[in-house]
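[1] Quick one, fold the following:
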Amino acid sequence: MILGLDIGGANTKASSSDGCYTKSVYLPIWKDFRLEAVLSKIREDYPNVEKVAVVMTGEGADSFSEKRFGIRYIQQRVESIFDDVYYFSIDGTFEREITDEKKFFSANWIASVIKLMDFDKSFLFIDMGSTTTDIIPVINGRICSERTDFARLLDGTLVYIGSLRTNVSTMVEKVRILSRNRYCPIAKEQYAQMADVYNILGDINEENYTCETPDGKGKSIEDSKKRLARIVCCDHDDLTNEELINIAEEIKMVEIKMLFDTITKFLNKTDKIKKIFVAGSGEFVVREALKRINGLYDINYLSDLFGTEISSIFPAFSVGSLLDRCLRYNNLHYYGNVFK
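    Prediction:
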């Protein structure tokens, strides 16, 4: 049996290549060094694993002075638990050994895109997680994106906003206070995050609030309202419920507009893309943005195609599935040369 692992900075995700086993563990790798224990528990949960396919983004955690040290840290922890390990590179190939760490920086989205090429050769892939969003155009079986995070920030295919962990003070400069009929600048502190916004508005619940809270306190709607009030230096009782909901809606609309603007930028560049695939724990946010897209596109939500659990850990599922096929063809470079 093949297990896919996607080891990120905030979450470690696992899936069997057939999708029957899935797991996601919140593990902020920059301060929590339990990766080996988490992987050991995954091995215990899925004892029949024979081979492991790995993608990673956790090397970017600022606990590592350089990303290459993060790659080695993750490699050592994986190989302390699993015997037969294959690493997926930014070239779209599997490697048994890591000789050049840079080839393995943040390759998880590439695995997802290649997996979706089973369904179509021209599409836009949108994967919104707790922290970041990938927006990847694919035309005629070629990925039309740069490969590194730095280059993707520049070309817009990596947008550093997510559905949970994004600090709301990075999203907006001011919010409207209804009782004063005026806008108030917000405090540039990490008082609240997007999980609080979506919790207040009912888009997620405590179970979906999978990351830690900014103040280390509870995840109830009332807890989220207390945190949101702080962005304008208020206590909860200083603002009405209507005002807090209005603030949350304003912040939500800013994130949706950011997504909409980036998505339409790529769709307007070509007439060859008619299909859109959407994945991730933030699929519900992308769904709101796509309501503003006209009806010319065939929009496919991976929660409908594969189920919600697979959608939220799609790179882990994808990399396991890709390794399975590569081994059947006896060619670890079967998926190479997929970029424009």
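[2] Please make it C-alpha for all contacts and neighbour counts, starting now.
    OK.
[3] Give me the residues contacting whichever strand or helix holds Val113.
    Assessed by DSSP states H and E, Val113 sits inside helix 108-116. Helix 108-116 has contacts (CA atoms under 8 Å, 6 or more residues apart in numbering) with 6, 55-57, 88, 90, 92, 125, 134, 136, 143, 314-316, 318-319, 321-322, 335, 338.
[4] Same check on stretch 214-225?
    190-193, 196-197, 199-200, 205-206, 209, 213, 227, 236, 244.
[5] Would you map the strands across the stretch 51-200 of the chain?
    Secondary structure of the stretch 51-200 of the chain (DSSP state E, counting those that start in this stretch): strands located at 51-56, 85-88, 94-95, 123-128, 133-139, 142-143, 158-159, 174-177, 182-185.
[6] just how off-centre is the helix holding Val113 within its chain?
    Its chain's C-alpha centre lies 13 Å from the corresponding centre of helix 108-116 when counted by CA atoms, centre = their mean, to the nearest Å.
[7] quick one on the thing from earlier: mind checking the strands of the stretch 51-200 of the chain for the one nearest to Ala10?
    strand 51-56 (11.1 Å; CA to CA).
[8] Here is a second sequence; please produce its structure as well for comparison:
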Amino acid sequence: MEKYKIIGWDIGGANIKATKIIYNQQKQKLESIKSVSKFFPMWDQNLNPKAIIQEIYHNLAEADYFAVTMTAELADRFSTKIEGINFIVDLFKNNFTNKKLFFFNNQAQLFNPLEIANNFDRLLELAAANWSVSAAFAAEFKSDFVLFDLGSSTIDLIPVKNHQIAARGRTDVERLKEAELIYLGLLRSNLSNLTKNIPYQGQMVDVINEYFASTADLHLFLDIITPADYSVSPADNGEKTKKAAAARIARMISLDLNSISAGQLQLIADYIYNQEISLIYSKLLQLYSRFSLDYKIPLMMNREAALFENDLKMRSDFNFISLEELIPVLKDNTLTTTAAAFLLLKKLTKTDLTKLKELAND
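    Presented below is the predicted three-dimensional model:
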């Protein structure tokens, strides 16, 4: 085969992402790469992901191979993880019968449908496996680091040593215990989960335990993200503006923009953001206490995580490196799905991925 056309898929609970690569084996060059991401609420049983997956596929055009990873098995539409896993596997098997399909497990190993069919333990290993795919791909390019991958819903902190994933956890519950997974994201996290109370007029006021505002509101209000980055539905299905975000934050203590000053609202936002950075910092310290008290092992940040770099620098001597600077092909492309496509390419062709960091010039 002269050209390998591969699509990497990441089927999440809130987003469906894909990246297509075309690799010219004869010339040993990466000819093209394109990523697509679409919001899809997997928890909504009235919606069928088949349509949006096919839409993304037609957008990316023809491919011969699919490499699939998933986290959507935890969505509310499924009563168990294995039900969700089988749903996603069957979704691809039944609708893309002419494709060569592969699925990643939580050790970044690839299996074809026959290898996982009717194998409960092997199927269960497909759950929430995208973190290992990202880390295994980054490990092709650097020996020792901690990958800091900030997504819309979660943070993955994945140690790598000698080009091998050194995570203690494999399942989500194991990773939560080991500070390798934080359920805190750039956009979708409920702000009321970050703090029990907030300062207002000289007192600490208890936060109402309702979903009034998200981290997207906080980050938009603080100019960490732009309205264009606000890709999720607001808690009140309202506008994605700083004023609307401010109103949602004020609602956390039963106020509105008529009853709170701009200065008071800024102080509240600063306080919540400090809690957010403190949570991330404490988890990083827990992780680094295993192996590097002097922070010599670098923290490799995706572009979303890099938004917090300056605030983390004020608290530590972490050595930060940019994932996109290390692997330029990730610029404007999605980490998990790019990783999935490239790792399958390596399996098929034994290609040295370090030679494909950038697109070919001709």
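[9] TM-score of the superposition?
    The TM-score (TM-score structural alignment, normalised by the length of structure 1) is 0.90; 324 aligned residues with a CA RMSD of 1.9 Å.
[10] re the thing from before, tell me which of the strands of the stretch 51-200 of structure 1 lies nearest to Val25 of structure 1.
    strand 51-56 (14.3 Å).
[11] what sits against Leu123 of structure 2?
    82, 85-86, 116-117.
[12] where does it sit relative to Asn106 of structure 2, distance-wise?
    Leu123 of structure 2 sits 10 Å away from Asn106 of structure 2, going by CA to CA, to the nearest Å.
[13] again with Leu74 of structure 2
    Distance from Leu74 of structure 2 to Asn106 of structure 2, by CA to CA: 15 Å.
[14] Just give me the residue right at the centre of structure 1.
    The geometric centre of structure 1, computed from its C-alpha atoms, lies nearest to Gly129 (CA atoms, centre = their mean), at 2.7 Å.
[15] top helix in structure 2 by residue count?
    As assigned by DSSP state H, the longest helix anywhere in structure 2 is helix 262-288.
[16] so how much does that helix differ from structure 1 once superposed?
    Taken over the aligned residues, the distance from helix 262-288 of structure 2 to structure 1 averages 1.3 Å (mean CA distance after the TM-score superposition for structure 1).
[17] Also compute the angle for that helix relative to strand 145-150, please.
    150 degrees (axes from the mean of the first three to the mean of the last three CA atoms, to 10 degrees).
[18] Show me what helix 262-288 of structure 2 is packed up against.
    If you count contacts as 3 or more CA pairs under 8 Å, 6 or more residues apart in numbering; DSSP states H and E, helix 262-288 of structure 2 packs onto strand 197-200, helix 215-221, helix 242-250, helix 309-313.
[19] Distance from it to the middle of the chain?
    Worked out by CA atoms, centre = their mean, helix 262-288 of structure 2 lies 20 Å from the chain centre.
[20] sorry, back to before: just the buried ones from the contacts of Leu123 of structure 2?
    82, 85-86, 116 (16 or more other CA atoms under 10 Å).
[21] Would you check the span in structure 1 matched by the helix or strand following the longest helix of structure 2?
    Per DSSP H and E, the first helix or strand lying C-terminal to helix 262-288 of structure 2 is strand 299-301. Using TM-score structural alignment, the residues of structure 1 aligned to strand 299-301 of structure 2 are 276-278.
[22] What residues sit buried inside the matching stretch?
    276-278.
[23] quick one: that stretch to structure 2 mean distance?
    Counting by mean CA distance after the TM-score superposition for structure 1, stretch 276-278 of structure 1 comes out at 1.3 Å.
[24] How about residues contacting that stretch?
    123-127, 286, 297-302.
[25] a markdown table please, covering these and showing neighbour count and distance to Arg180 of structure 1.
    Output for the contacts of stretch 276-278 of structure 1, formatted as a markdown table (neighbours: other CA atoms under 10 Å; distance: CA to CA, whole Å):
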| residue | neighbour count | distance to Arg180 of structure 1 |
| --- | --- | --- |
| Phe123 | 27 | 46 |
| Leu124 | 24 | 43 |
| Phe125 | 23 | 42 |
| Ile126 | 26 | 39 |
| Asp127 | 28 | 39 |
| Val286 | 24 | 32 |
| Tyr297 | 15 | 42 |
| Asp298 | 11 | 44 |
| Ile299 | 16 | 41 |
| Asn300 | 14 | 43 |
| Tyr301 | 20 | 41 |
| Leu302 | 21 | 43 |
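[26] Which one of those residues is nearest to Val38 of structure 1?
    Nearest member of the contacts of stretch 276-278 of structure 1 to Val38 of structure 1, counting by CA to CA, is Asp127, at 24.2 Å.
[27] Return the residue of structure 2 aligned against that closest one.
    Aligned partner of Asp127 of structure 1 by TM-score structural alignment: Asp149.
[28] was I right about Asn112 of structure 2 contacting Lys99?
    No: look at Asn112 of structure 2 against Lys99 with CA atoms under 8 Å: they stay out of range, at 11.0 Å.
[29] Contacts only, for Ile221 of structure 2.
    Quick fix: residue 221 of structure 2 is Phe, not Ile. Phe221 of structure 2 neighbours (CA under 8 Å, 6+ apart): 242-243, 245-246, 269.
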